[in-house]
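Trainee: Structure here, sequence nowhere to be found:
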């Protein structure tokens, strides 16, 4: 079987498989939305057709797609494609086809000098088997609107609805000053227009707060939705971004002032490390849920460990275990000197300083877990000076991938 970039003639077949996998209640009579995917998206098909032959849509055994993200890792920008739309029709399931497709995709990434990958899983154990590991958890906070009074500013400045055509530069500047954590995505214009503003048929509102000088210093993306219990409506805040705390307080005031329309305000995705419940005078009036977030994977150990930045000059030998990618399932020597890193595969890993699973190494690389945590979980073995060396090379970071895809 062979992984190919999906030809335009097979987009209907691609959508049919996606709809069956993720929206089966809509039935077989579906209409493909031409605006389904922002400009970063590339669909792939896994075909039984040999590479020298022209594939037919009927040969399409499974599908997937990737978003060509650029993501901040340890203070610098790196390509980290986002895997999505993994699906197979019922007639090809339980044959290991999706596994082979994922292996082929990782090989393709490596051939294209892509060293990292991310995804939102439909099932965490499934993707753990293929080497991905959780990058961050996220918090979901639900509060009655009146609770926001304690964290809202007194009226000042002004609010106005924003548009992608007129306000993109200003809103992008706010986002870049706000989303500074590891795994923040450098959003393209197409991603802003389609994923944030909603394209030609938006399903959410985007409002901004300007100070008295007319400078945009924050924005909020939200929609109205019915509560699960059927008792009233909710203001669902998808993103609240502010250049500083003053702007954030005014945006919380904006959300509070919807108290005549909604019974609760939900902040759908917040960093777990932000401790979002602490500022409220009555924390019991709020509901705080912690949920697992996206996953990350090193595609190529030698390239990934060479490319990232380090704040320490160290050397360490790693015996990496990777059941899916034979080029990673080996021992590697990492040397960092004068700010430059070199990671190379070595023949003998018998005297390695550390043994580590590929998922755990991926988490260490992006800063999602500490050395102590991965050792305690049994995903790595390192002690004494070797553990301290790894801690200096891979300190914990505030990781948070905000994008939903």
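Mentor: Done, it's in. Everything numeric here is computed off the predicted structure, so don't read it as measured data.

Trainee: From here on, just use CA atoms for contacts and neighbour counts.
Mentor: OK.

Trainee: which other helices and strands contact the one helix or strand residue 61 maps to?
Mentor: According to DSSP states H and E, residue 61 maps onto strand 60-67. Contacting strand 60-67 under the criterion 3 or more C-alpha pairs under 8 Å, 6 or more residues apart in numbering; DSSP states H and E are the following elements: helix 11-22, strand 41-47, strand 82-87, helix 97-111.

Trainee: here comes the other one, which I'd like you to weigh against the first:
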């Protein structure tokens, strides 16, 4: 028995796909739409396999994404479809695949890697830190709803082709300035957003689209599914919000008014509400909102200088940080950060550091969504109170970090 980790070849792809599909609890179906989705999503040159002799026992891949960071963007390796068969756990295969992946990202000049974790305890040891959170929210429209309608905004239910066209046209404007989001290339829209395959519905309806318009312009949309249910008291269906985005505040309010007034579906659920959503402030009984919170995007810094110089800063100042990286020691070092006019100059330094932190914690504060003082109180970074306050001031951002979907 020989265990090997390498990039897959074209001939490996069928076995690679079967391993991924089964690892994530689905069946490998002979379906042309699902095959097209796979072909568009995963390129052999980015797919890594773990092999026991010639048998594939582990999978790993990534997407080339352009991550929105405070005031700019940076190339990101989007780590995805990571799996190891139960028969081959605890043999170092995940660590070996991760090493190949991160080395490739460095070689391709991607200063950041990012992922959504299937399990919380896996990825910090590889240098990933939680950079934002998911806020699941639900409410019963029989107990709470959003007043309206909104003056100056009209809503239309539309078919999927028009809804998708509107979403494509306003998506970037709706997310402008939002750290943690990323652009969707054309293939992503076609195969990962618009593909309304029964495999993804979980017993719910086809996609439902509603478009918001004002002064002849398209200014927002909501994409959702419904599932009808009746009990002895009457209709008790569920409405699942997939995505609600708008380019104006009035459109956002109007769309939430619509969501809270769909007959037969009083149980509203939104899996990923931004921290600064207007919903808690416009619903007429916010105590009826139920919340759950969990980790969202994890960020892994691969090139400290390039990553810090890719973003913008709200305040000028200087600080010296010492970054520890046990997994990729060459990333470690002491860095002098000088911010002038919102731009950072970052150089390796022999100065005494103001802050000591692990590369995972640098990933956490990078998008401005996690406060340095909070990490200090959790013993996740070290520094004098004044130095930590300065780090928090420099790395903070006016718009909370949020990531729109799992990849």
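Mentor: Arrived safely. A quick note: this is a predicted structure, and the numbers were derived from the prediction, not measured.

Trainee: what's the TM-score here?
Mentor: After superposition, the two chains reach a TM-score of 0.85 (TM-score structural alignment, normalised by the length of structure 1), with 389 aligned residues with a C-alpha RMSD of 3.0 Å.

Trainee: next helix or strand past the strand holding residue 61 of structure 1?
Mentor: strand 70-73.

Trainee: matching residues in structure 2 for that following strand?
Mentor: Aligned using TM-score structural alignment, strand 70-73 of structure 1 spans residues 66-69 in structure 2.

Trainee: mean shift of that stretch relative to structure 1?
Mentor: For stretch 66-69 of structure 2, the mean distance to aligned residues of structure 1 following superposition is 1.0 Å (mean C-alpha distance after the TM-score superposition for structure 1).

Trainee: buried set for that stretch?
Mentor: Residues of stretch 66-69 of structure 2 classed as buried: 66-69 (neighbour count, 16 or more other C-alpha atoms under 10 Å).

Trainee: Equivalent analysis for stretch 266-285 of structure 1, please.
Mentor: In terms of neighbour count (16+ other C-alpha under 10 Å), stretch 266-285 of structure 1 has its buried residues at 266-272, 276-277, 280.

Trainee: which bit of structure 1 covers stretch 116-136 of structure 2?
Mentor: Using TM-score structural alignment, stretch 116-136 of structure 2 pairs with 120-140 in structure 1.

Trainee: Flag every buried residue along that stretch.
Mentor: For stretch 120-140 of structure 1, by 16+ other C-alpha under 10 Å, it's 120-121, 124, 127-128, 130-140.

Trainee: Aligned counterpart of residue 258 of structure 2 in structure 1, please.
Mentor: Checking TM-score structural alignment: residue 258 of structure 2 goes with residue 254.

Trainee: So which other helices or strands are in contact with the one helix or strand its match maps to?
Mentor: Secondary structure from DSSP H and E places residue 254 of structure 1 in helix 245-256. Of the remaining helices and strands, those touching helix 245-256 of structure 1 by 3+ C-alpha pairs under 8 Å, 6+ apart are strand 205-210, strand 216-226, strand 233-242.

Trainee: go with 7 Å
Mentor: Under the contact criterion of 3 or more C-alpha pairs under 7 Å, 6 or more residues apart in numbering; DSSP states H and E, helix 245-256 of structure 1 touches strand 216-226.

Trainee: how about the strand it packs on: buried residues?
Mentor: Buried-residue list, strand 216-226 of structure 1, by 16+ other C-alpha under 10 Å: 216-222, 224.

Trainee: Contacts only, for residue 397 of structure 2.
Mentor: The neighbours of residue 397 of structure 2, taking C-alpha atoms under 7 Å, 6 or more residues apart in numbering as the test, are 70, 314, 368.
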